[in-house]
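**Q** Quick check, what structure comes out for this input:
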Amino acid sequence: MKNFDLKHLIAAALIAAAYAVITIIFAPISYGPMQVRISEALTVLPYITPVAIPGLFVGCIISNIFGGYGIHDVVFGSLATLVAAYLTYKMPKRILAPLPPVIINGLVIGWMLHFLLNVPLFSTIMYVAVGEFIACYALGYPLLLILERFRSAGF
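**A** The predicted structure follows:
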């Protein structure tokens, strides 16, 4: 992004705050081997604007500080979100926009939880990926459609 000005910084900060607040409010289902992190619906935002990439990354860092899995989650979970957000930004078609968080978080978070909690790897990857699919496609994709409609209307 060429010109990251105050307006972009504020937008990124608002996305970070929204991600963190939603994750923490829904903490019982936001963390663990079986999770549906509602805030992951916001991971479609990089498809619309690259400003969302740092916002999601910072929001995830804040959320993972409160998650109880320590530095592993803060580092690996947040980096997974950063990579997924960048890949979402690069997606060629709208229907594919929610896919990077499903795949990246399924693999990275699934592996991390397997390592930290000594739970079966494949099932943990699948549980996380299914939770991501619910958040990203059932919640995030409709959000993306609504935001695109607003954008095309001039908002």
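
**Q** CA only for contacts and neighbour counts going forward, please
**A** Noted.

**Q** ok, residue 119 - contacts?
**A** Applying C-alpha atoms under 8 Å, 6 or more residues apart in numbering to residue 119 gives the contacts residue 113.

**Q** Would you mind measuring from it to residue 14?
**A** Distance, residue 119 to residue 14, using C-alpha to C-alpha, to the nearest Å: 35 Å.

**Q** what about the closest residue to residue 42 other than its chain neighbours, how many neighbours?
**A** Ranked by C-alpha to C-alpha, 6 or more residues apart in numbering and with sequence neighbours excluded, the top spatial neighbour of residue 42 is residue 140, at 6.1 Å. Other residues lying near residue 140 total 24 when counted by other C-alpha atoms under 10 Å.

**Q** Report the contact partners of residue 140.
**A** Applying C-alpha under 8 Å, 6+ apart, the residues near residue 140 are 40, 41, 42, 43, 44, 98.

**Q** repeat that with 7 Å
**A** 41, 42, 44 (C-alpha atoms under 7 Å, 6 or more residues apart in numbering).

**Q** ranking those by neighbours, who comes first?
**A** Neighbour counts for the contacts of residue 140, by other C-alpha under 10 Å, peak at residue 44, which reaches 31 neighbours.

**Q** this one as well, want them side by side:
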Amino acid sequence: MNKKTIFITQAAVIAALYTVLVLVFQFSSFGPIQFRVAEALTILPYFTPAAIPGVAIGCFLSAILSGADVLDIVFGSLATLFAALLSYQLRRSKFLVPIPPILVNALVIPFVLKYAYFEADPVPLMMLTVGAGQLFAAGILGMVLLFGLDKVKHVIFKNN
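**A** Sure, this is the predicted structure:
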């Protein structure tokens, strides 16, 4: 297979996984206190640039399919895209890869919650709660995934 086909296939699989994980764990994926299991996939730019559009498209699709507000669809997806780009830039140090999704979401999503859903909690408090959820999902669960995949990356990501 050529590299373009592999890139598109990997991005599509990542988008599908992200979407399914958000929908299956929908009960904990939204709101000011959220633990989005799919955010563990935001470490995948460490392995492949195809994860950049993969997680962004997955975030976009899951927001649409779950009936999210248009501000959430747009800014949540852009936050995920921006964080994935930054994670890819930090891929030389595996321990830095989960930091962009944690910080970008902690800074952006509280404003989405406030202006799209009229959440009553103050933005600084939601920065802490969203950041904490991201710390567990992307930071801890994501790093467990990263170290697990790192052992088999030669098989899964051999054409990157």
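
**Q** Show me the helices in structure 2, by range?
**A** 3-24, 26-29, 51-65, 70-71, 77-89, 99-116, 123-134, 142-150, 153-156 (DSSP state H).

**Q** What are the buried residues along stretch 83-92 of structure 1?
**A** Across stretch 83-92 of structure 1, burial judged by 16 or more other C-alpha atoms under 10 Å covers 83, 84, 85, 86, 87, 88, 89, 91.

**Q** for stretch 5-18 of structure 2, same thing?
**A** Neighbour-count burial for stretch 5-18 of structure 2, counted by 16+ other C-alpha under 10 Å, picks out 7, 10, 11, 12, 13, 14, 15, 16, 17, 18.

**Q** superposed on structure 1, where does it end up, distance-wise?
**A** For stretch 5-18 of structure 2, the mean deviation from structure 1 after alignment is 0.6 Å (mean C-alpha distance after the TM-score superposition for structure 1).

**Q** so how far is that stretch from its chain's centroid?
**A** The gap between where stretch 5-18 of structure 2 is centred and where its chain is centred comes out at 14 Å by C-alpha atoms, centre = their mean, to the nearest Å.

**Q** which other residues reach that stretch?
**A** So stretch 5-18 of structure 2 is contacted by 38, 41, 50, 51, 53, 54, 55, 57, 58, 59 (C-alpha under 7 Å, 6+ apart).

**Q** Recalculate using a threshold of 6 Å.
**A** For stretch 5-18 of structure 2, contacts defined as C-alpha atoms under 6 Å, 6 or more residues apart in numbering pick out 38, 50, 51, 54, 55, 57, 58.

**Q** same thing with stretch 53-63 of structure 1?
**A** With contact meaning C-alpha under 6 Å, 6+ apart, stretch 53-63 of structure 1 is reached by 12, 13, 15, 16, 19, 20, 46, 74, 78, 82, 85.

**Q** between these, which is closest to residue 109 of structure 1?
**A** residue 78 (9.8 Å; C-alpha to C-alpha).

**Q** Please tell me how far the closest one sits from residue 7 of structure 1.
**A** For residue 78 of structure 1 relative to residue 7 of structure 1 (C-alpha to C-alpha), the value is 24 Å.

**Q** hang on, the earlier thing: what residue of structure 2 matches up with the residue nearest to residue 42 of structure 1?
**A** Per TM-score structural alignment, the equivalent position to residue 140 of structure 1 in structure 2 is residue 142.

**Q** Look up how far residue 150 of structure 2 lies from that match.
**A** 12 Å.

**Q** from the contacts of stretch 5-18 of structure 2, which two are the most distant?
**A** For these, the farthest-apart pair by C-alpha to C-alpha is 38 and 50; their separation is 16.1 Å.
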